[in-house]
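Chemist: make a model of this:
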Amino acid sequence: MTLTLLTGPAEEPVSLAEARAHLKLDATEEDALLTALLTAARATLEAETRRAFVTQSWRLTLDDWPPRPIELPLAPVASVTAVTVASLSGAMLPLDPAFYEVDAGGEPARIAVKHGQAWPMPATRLAGIAIDFSAGYGTAADVPMPLRQAALMLAAHWFEHREPVGDGAKLPRTVSALVKPYRRLRL
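Modeler: Below you'll find the predicted structure:
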C-alpha cells in the first residue's frame, strides 16, 4: 500500500500575516523562513494526526484487493474521485462508480464493492489498483481552530528555537494537547 500526494493544499491553514502577528514581527526579511516553517508545521501535524487540513488530492495504490472494505488512510475524506485497475495493456482502466460504494463520512473512510459484485483482478501483481481521493476540511478557514493554533504555535516554536535538537524530540506539550483530540489511532 502506497500513499502518494497528487495535489497539495492551495493554501496553508495559517497565513504568513497571522504568524507574523503572533510573533510580533514587523520586519519582513525572515518571511521566507517563516513561510517554510508554516508548511513544515502543517505537514508535521498532518502526519501526527493522519489528517489532511486543507483539501488535497491523494492516490492510494494497492497490489491486491483486501478481503474487507478498503480503509482510506487520511481523514476527513471529501470524495473518492476514481478507482482504476491495471489492464493487460498496462493502462489503468477506471471502474464505474456504480460498482462500488464509499463511506466518506466514517473514520476511517471506507470503500467496498457493492453486494453481488466482485472486484476485477488487476493484470499486474504490483501496484495494479489505484484509488484517487480528496481529503481535507476545505479551505484554511474550515480547518478546526485547535489544529490551526497548533500549526501556528509549532511554527513559532521552531522560529524561536532554531538550534537542532537531539533524537527523540517531541512536539511541545501545548501543541500536543491541541492535536490530541484529532489524532487517528493505528491498531
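
Chemist: make it CA atoms for all contacts and neighbour counts henceforth
Modeler: Fine.

Chemist: all the helices of the protein, in order from the start?
Modeler: 16-23, 31-49, 145-160, 173-179 (DSSP state H).

Chemist: spatially nearest residue to the residue most central in space within the chain (excluding sequence neighbours)?
Modeler: Nearest to the mean C-alpha position of the chain, counting by C-alpha atoms, centre = their mean, stands Ala52 at 3.3 Å. Leaving out its chain neighbours, the residue that sits closest to Ala52 by C-alpha to C-alpha, 6 or more residues apart in numbering is Gly136, at 4.5 Å.

Chemist: from memory the one you found sits against Phe53, does it?
Modeler: Yes. With contact defined as C-alpha atoms under 8 Å, Gly136 reaches Phe53; the gap is 4.8 Å.

Chemist: who has more neighbours, the two?
Modeler: Higher neighbour count among Gly136 and Phe53: Phe53, with 28 against 22, using other C-alpha atoms under 10 Å.

Chemist: that one and Pro13 touch, don't they?
Modeler: Yes. Using C-alpha under 8 Å, Phe53 makes contact with Pro13 at a distance of 7.0 Å.

Chemist: residues shared between the contacts of those two?
Modeler: 42, 140, 143 (C-alpha atoms under 8 Å, 6 or more residues apart in numbering).

Chemist: against Asp142, how distant is the first one?
Modeler: Per C-alpha to C-alpha, to the nearest Å, Arg42 is found 14 Å from Asp142.

Chemist: another for comparison:
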Amino acid sequence: MANRYVAAAPEFIPVPLSALKAHLKIQSDAQDAVLTDALNDAVDLIERYTARYLAQREVIAHVDELELGGSTMASPYAWLKRAPVLDDAVSTVVVDGTSLPPTDWRLKISGEQAHVHLLQGVTSVAGALPYPLKITFKAGYKTAQDVPAGLRRAVLELATHLYTNPGDCGGCEGGGSSASEIPASIRAKLSLYTIRRVFA
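Modeler: Alright, predicted model coming up:
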C-alpha cells in the first residue's frame, strides 16, 4: 500500500489573479471567478505532478511501511515524499496511536527532502493497522517570492491553458482531473522540479 498525504489548504496562490489577467489581456472583472478557479486548478495539478507544495501548509503523512537505513544512519526511516521541507518541519510522530517523544526520532534533511528516522525500538510497521505511522510536518514555500520563477511561469501557462480550453485537453495525454491534463510542453518544464529520491 502506498503512503498517502493529507494537506491543509494553501495559504496563498503563487501567481496573483492580476498577473493572469494581464497575461490574457483581460481588463473586466466579469471572469474573475473563472480565472481564480483556473489558477487554483493549475496549482493543484502542478503540486500533484511534482510532489512539491507551492505554498507552505501542514501535512499529515500516513505511512504504511518503513525503509531500511543507509550507511550514514542505520535506523529505519519514513521518506517524506513532499517538498520543500524545513529543518523544524516535523511536529509529531505517532505509531499505532502513540505519540513518540522527540528523543525517539530524528529528522534528516537533504536539500529540500526529508527522512524521519525512528531511533528507539521501532523497526517495522508492516502487518499492523493500515497506515500505522502518522507524521505531521510542514512543507512548501513560505512566500510567493520563494517559489522558483520556473514554477510560477508554469502556473501562469497552465492556468492560461485551462481557461482558454475549458473541458478540452488537446495536446494532453488522457483526460479528467489529473496530472494528465498538463500539456506536454509544460510537463517538460516541470520535470526539472519533480521530487525524486536524492539520498538513502
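
Chemist: next, the TM-score between them, please.
Modeler: Once superposed, chain against chain, the TM-score is 0.83 (TM-score structural alignment, normalised by the length of structure 1); 180 aligned residues with a C-alpha RMSD of 2.5 Å.

Chemist: next, the contact list for Ile182 of structure 2, please.
Modeler: Contacts for Ile182 of structure 2 (C-alpha under 8 Å, 6+ apart) come out as 45, 158, 172.

Chemist: for the last one, which non-adjacent residue is closest in space?
Modeler: Nearest in space to Cys172 of structure 2, with sequence neighbours left out and distances taken as C-alpha to C-alpha, 6+ apart, is Pro183 at 4.8 Å.

Chemist: what number of residues lie near Ala43 of structure 1?
Modeler: By other C-alpha under 10 Å, 17 other residues sit near Ala43 of structure 1.

Chemist: now swap in Gly69 of structure 2 and tell me
Modeler: Counted with other C-alpha under 10 Å, residues neighbouring Gly69 of structure 2 total 16.

Chemist: also Tyr193 of structure 2?
Modeler: Neighbour count of Tyr193 of structure 2, defined by other C-alpha under 10 Å: 16.

Chemist: contacting residues for the aligned residue in structure 1 for it?
Modeler: Per TM-score structural alignment, the equivalent position to Tyr193 of structure 2 in structure 1 is Tyr182. By C-alpha under 8 Å, 6+ apart, the residues touching Tyr182 of structure 1 are Thr49.

Chemist: what about the strands in structure 1?
Modeler: For structure 1, applying DSSP state E gives strands covering 2-7, 56-62, 70-71, 77-86, 92-94, 100-103, 110-113, 129-135.

Chemist: what about these, which gets the closest to Leu38 of structure 1?
Modeler: Closest to Leu38 of structure 1 of the strands of structure 1, according to C-alpha to C-alpha: strand 56-62, at 16.6 Å.

Chemist: check the offset of that closest one from the chain's centre.
Modeler: The chain centre lies 10 Å from the centre of strand 56-62 of structure 1; the measure is C-alpha atoms, centre = their mean, to the nearest Å.

Chemist: circling back: quick one: which of Arg42 and Asp142 of structure 1 has more around it?
Modeler: Of the pair Arg42 of structure 1 and Asp142, Arg42 is the one with more neighbours under other C-alpha under 10 Å, namely 25 against 14.

Chemist: tally of neighbours for the equivalent of Tyr163 of structure 2 over in structure 1?
Modeler: Superposed on structure 1 with TM-score structural alignment, Tyr163 of structure 2 falls opposite Phe159. Other residues near Phe159 of structure 1 number 16, with proximity taken as other C-alpha under 10 Å.

Chemist: tell me the contacts of Phe159 of structure 1?
Modeler: Residues near Phe159 of structure 1 by C-alpha under 8 Å, 6+ apart: 34, 37.

Chemist: how far away is it from Ala32 of structure 1?
Modeler: Using C-alpha to C-alpha, Phe159 of structure 1 is found at 11 Å from Ala32 of structure 1.

Chemist: same question for Glu11 of structure 1.
Modeler: Distance, Glu11 of structure 1 to Ala32 of structure 1, by C-alpha to C-alpha: 15 Å.

Chemist: cool, thanks, signing off.
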